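Make a model of this:
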Amino acid sequence: MDWLTATRSFCVLAELGSFTKAAEHQGISASAMSKRIDWLERHLGQSLFIRTTRQVNLTEQGLHFFPRARDWLAQFEALIETAQSEQSELQGSLKIAATQAVGSSVLMPKIEQFLAQHPQITIHLNVLAPGEPPDLQHDVVITRYNESFDSVSHKGTRLFDYQMQLFGAPEYLARCDEITCVEDLAAHKMLLSSYYHKVGGVVLEDGRLFEFTNYNFVTDHLDAILKAAVQGIGLLFIAPSYIERELSSGALVPILPDIRSEVKQLWAYYPKASYTPRKTRLFIEHLKTTL
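Coordinates of the predicted model:
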């Protein structure tokens, strides 16, 4: 056992709060993870965790040790990266989290470009539940800006602004009365993500609240909600950048094109540390340049 291995395992366990999850993250058994923590506690002469049958929590000593351990690991990674020339090829893995809609429609083309430029990088793209805050398991988390999110563990940078608009299938519009104003939408079923089903509405550009009171389909699967819209099951409030393919083919068309949501922002969040890994910096710069 060595200090670096044990400290890395400690930080993962502190973030995940579960020996099983931490062991899976590290690619080892739960008993091996326990032995690493035992080694660290024995050499520090301190108890770092309170263990129960359901969860693992940091002791007071663990709470003091955690930020220092995280900073030390970041400094070690910075030392390794500095030893490698800034001109050298990027290597290793980059863990990214984003909602399913953002991942499939916005990020995938940019990930393809990034991998073409840096073929030695491996990207893990995981699904983030809509409205879920960033976590320390990922190098970069792409999500909508939330002004109430005040994190002591993350930094953030704005990627781009967007507005949502209303869309429907031509076949759907052909069989219903003409939609001339927002009030007409009360007679039409909406297709919603779980997030907007929960919040119940969207603020429009003019400050009005458009409430989602009449809906017939709720899902976080972008392909499913787009298929439902194309099939004429209901109408969809969404950012145009998510449906470029459907718009170009004519499968979906704008409804009330002057009606837009308030301006929203897509942000990239990443762990707050004294040093941001080069692969994280370059990926975020790639997104900001190409989006």
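
Could you use CA atoms for every contact and neighbour count after this?
Will do.

List the residues that contact the residue nearest to the spatial centre of the chain.
The centroid of the chain falls nearest to residue 98 when counting by Cα atoms, centre = their mean (2.8 Å). By Cα atoms under 8 Å, 6 or more residues apart in numbering, the contact set of residue 98 is 125-129, 141-143.

Proceed likewise with the subsequent sequence, for comparison:
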Amino acid sequence: MRVDQLAAMRLFVRIVETGSFGKAARSMDMSSSNATERMARLEEILGLRLLARTTRAVAPTEAGTRYYEVCRRVLGELDEVEASLTCSQDALAGRVRVSANISIARSILIPRLPQWFEQHPQIHIELVMNDRRSDFVRDGIDFAVRIGGLEDQDLVLRPLGRPRRVTVASPEYLRKMGRPKCPEDLAEHHLIDFLLPQPGARLEWEFDRKGKREELFPRSIASIGDSDARLQLAIAGMGIVQSLSFIAAPALREGKLERLLTSWETPAPEVSILYPRDRHLPTRTQVTMDAFTTWIKEVIRDAG
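As a prediction, this is how the structure comes out:
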């Protein structure tokens, strides 16, 4: 494999991950025309059309998607070998792009990143915060942290633990409105729903009734599509919310919220790390993944 082909492979990976010839070219300190010429030469060498161009973006073809995975693996292994020949610490340098649920990123990952950076200043973390399924190729994701099941059968799943659904309210609210003793009592209270992205959709309130999972949709006074915002409204005394244990844990420890209906609590979907089955994971990615695994397991366990 020639050196110029390796350079073209690196350029191709950057184009796929940024969705743009211009952005990829700038990141590699070259002109857009030079990038276009190199990609045309690579496609000619391979005899394959790797990229589909539209007026808005660039995306890999089916063959391009397969070639992207090969390039990621080959270039990752090459970087690992080069790092091992120079200095082992160099293997802990470079970009790691992670997709995570917003609630996990805010509650668990972001508070720990400053200390992580002190230990690994050469690892550049790119944290993509969203609650959507990950397109690992299109978004250039190394691994994802998700609440819920396996998104795709071609992904490896590393389970980290199951938080609990907790029902909480502030002491001020409970003094004013009283404490519900069973789920049916919620009909007499001010409830704040979680608003799903689909218009009019609401997340159910889930309880365990004699070992059976029960979903309720009680009347609410507000619906908010952000877990942290709902907790802040609960802390302010506006009403009762149902949340995940690790999100509510800090406010519960500080006495800003109280846990209600504990004997009716249910486990939430499992939190997992996901990554493509056939992808080579550089040392920096493995080290980052191991750290995130430790943090998340500890927080879920301690939240109860």
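
before we move on, back to that, want to throw the contacts of residue 98 of structure 1 into JSON lines with secondary structure?
Formatted as JSON lines, the contacts of residue 98 of structure 1 follow (DSSP: H, G, I helix; E, B strand; the rest coil):
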{"residue": "125", "secondary structure": "strand"}
{"residue": "126", "secondary structure": "strand"}
{"residue": "127", "secondary structure": "strand"}
{"residue": "128", "secondary structure": "coil"}
{"residue": "129", "secondary structure": "coil"}
{"residue": "141", "secondary structure": "strand"}
{"residue": "142", "secondary structure": "strand"}
{"residue": "143", "secondary structure": "strand"}
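
ok, those residues in structure 2: which stay?
By both residues aligned by TM-score structural alignment, their matches' Cα atoms under 8 Å, these still in contact after alignment to structure 2 are 125-128, 141-143.

Where do the helices of the stretch 1-150 of structure 1 begin and end?
Using DSSP state H, counting those that start in this stretch, the helices of the stretch 1-150 of structure 1 run over 3-16, 19-26, 30-44, 60-83, 100-102, 108-117.

in structure 2, what residues pair with the fifth one?
Per the alignment by TM-score structural alignment, helix 100-102 of structure 1 matches residues 102-104 in structure 2.

How many residues are close by the residue mapped onto residue 41 of structure 1 from structure 2?
Matched by TM-score structural alignment, residue 41 of structure 1 corresponds to residue 43 in structure 2. Applying other Cα atoms under 10 Å, we find 15 residues neighbouring residue 43 of structure 2.

Over to residue 98 of structure 2?
Using other Cα under 10 Å: residue 98 of structure 2 sits among 25 other residues.

ditto for residue 110 of structure 2
12.

How much space separates the residue in structure 2 sticking out farthest from the centre from residue 237 of structure 2?
In terms of distance from the mean C-alpha position of structure 2, residue 176 ranks first, at 38.2 Å (Cα atoms, centre = their mean). Noted for residue 176 of structure 2: a distance of 9 Å to residue 237 of structure 2, by Cα to Cα, to the nearest Å.

Where neighbours are concerned, which of the kept ones among the contacts of residue 98 of structure 1 has the most?
Of these, with other Cα under 10 Å as the count, residue 141 tops at 27 neighbours.

residues contacting the aligned residue in structure 2 for it?
Using TM-score structural alignment as the criterion, residue 141 of structure 1 maps onto residue 144 of structure 2. Residues counted as contacts of residue 144 of structure 2 (Cα under 8 Å, 6+ apart) are 98-100, 134, 273-275.

ok, now with 7 Å
Residue 144 of structure 2 makes contacts with 98-100, 273-275, as judged by Cα atoms under 7 Å, 6 or more residues apart in numbering.

which one of those sits closest to residue 260 of structure 2?
When these are compared for distance to residue 260 of structure 2 (Cα to Cα), residue 100 wins out at 28.4 Å.

you'd agree residue 37 of structure 1 is up against residue 8?
No - taking contacts as Cα atoms under 7 Å, residue 37 of structure 1 lies outside contact range of residue 8: 9.9 Å.

of these two, who's got more company?
residue 37 (23 against 18).

and the gap between residue 265 of structure 1 and residue 280 of structure 1?
20 Å.

Neighbour count: those two, which is higher?
residue 280 (18 against 15).

just checking, what residue in structure 2 corresponds to the more buried one?
Match for residue 280 of structure 1 (TM-score structural alignment): residue 285.

likewise residue 127 of structure 1?
Here residue 127 of structure 1 is matched to residue 129 in structure 2, going by TM-score structural alignment.

Same question for residue 259 of structure 1.
Looks like residue 259 of structure 1 aligns to residue 264 there (TM-score structural alignment).

gap between the nearest residue to its match once chain neighbours are set aside and residue 303 of structure 2?
Nearest-residue entry for residue 264 of structure 2: residue 208, 4.7 Å, with adjacent residues in sequence omitted and distances by Cα to Cα, 6 or more residues apart in numbering. According to Cα to Cα, residue 208 of structure 2 and residue 303 of structure 2 sit 19 Å apart.

give me the number of residues near the closest residue to residue 140 of structure 2 other than its chain neighbours?
Nearest residue to residue 140 of structure 2, sequence neighbours excluded (Cα to Cα, 6+ apart): residue 17, at 4.6 Å. When neighbours are counted by other Cα under 10 Å, residue 17 of structure 2 registers 21.

repeat for residue 52 of structure 1
8.

and it, what pairs with it in structure 2?
Using TM-score structural alignment, the equivalent of residue 52 of structure 1 in structure 2 is residue 54.
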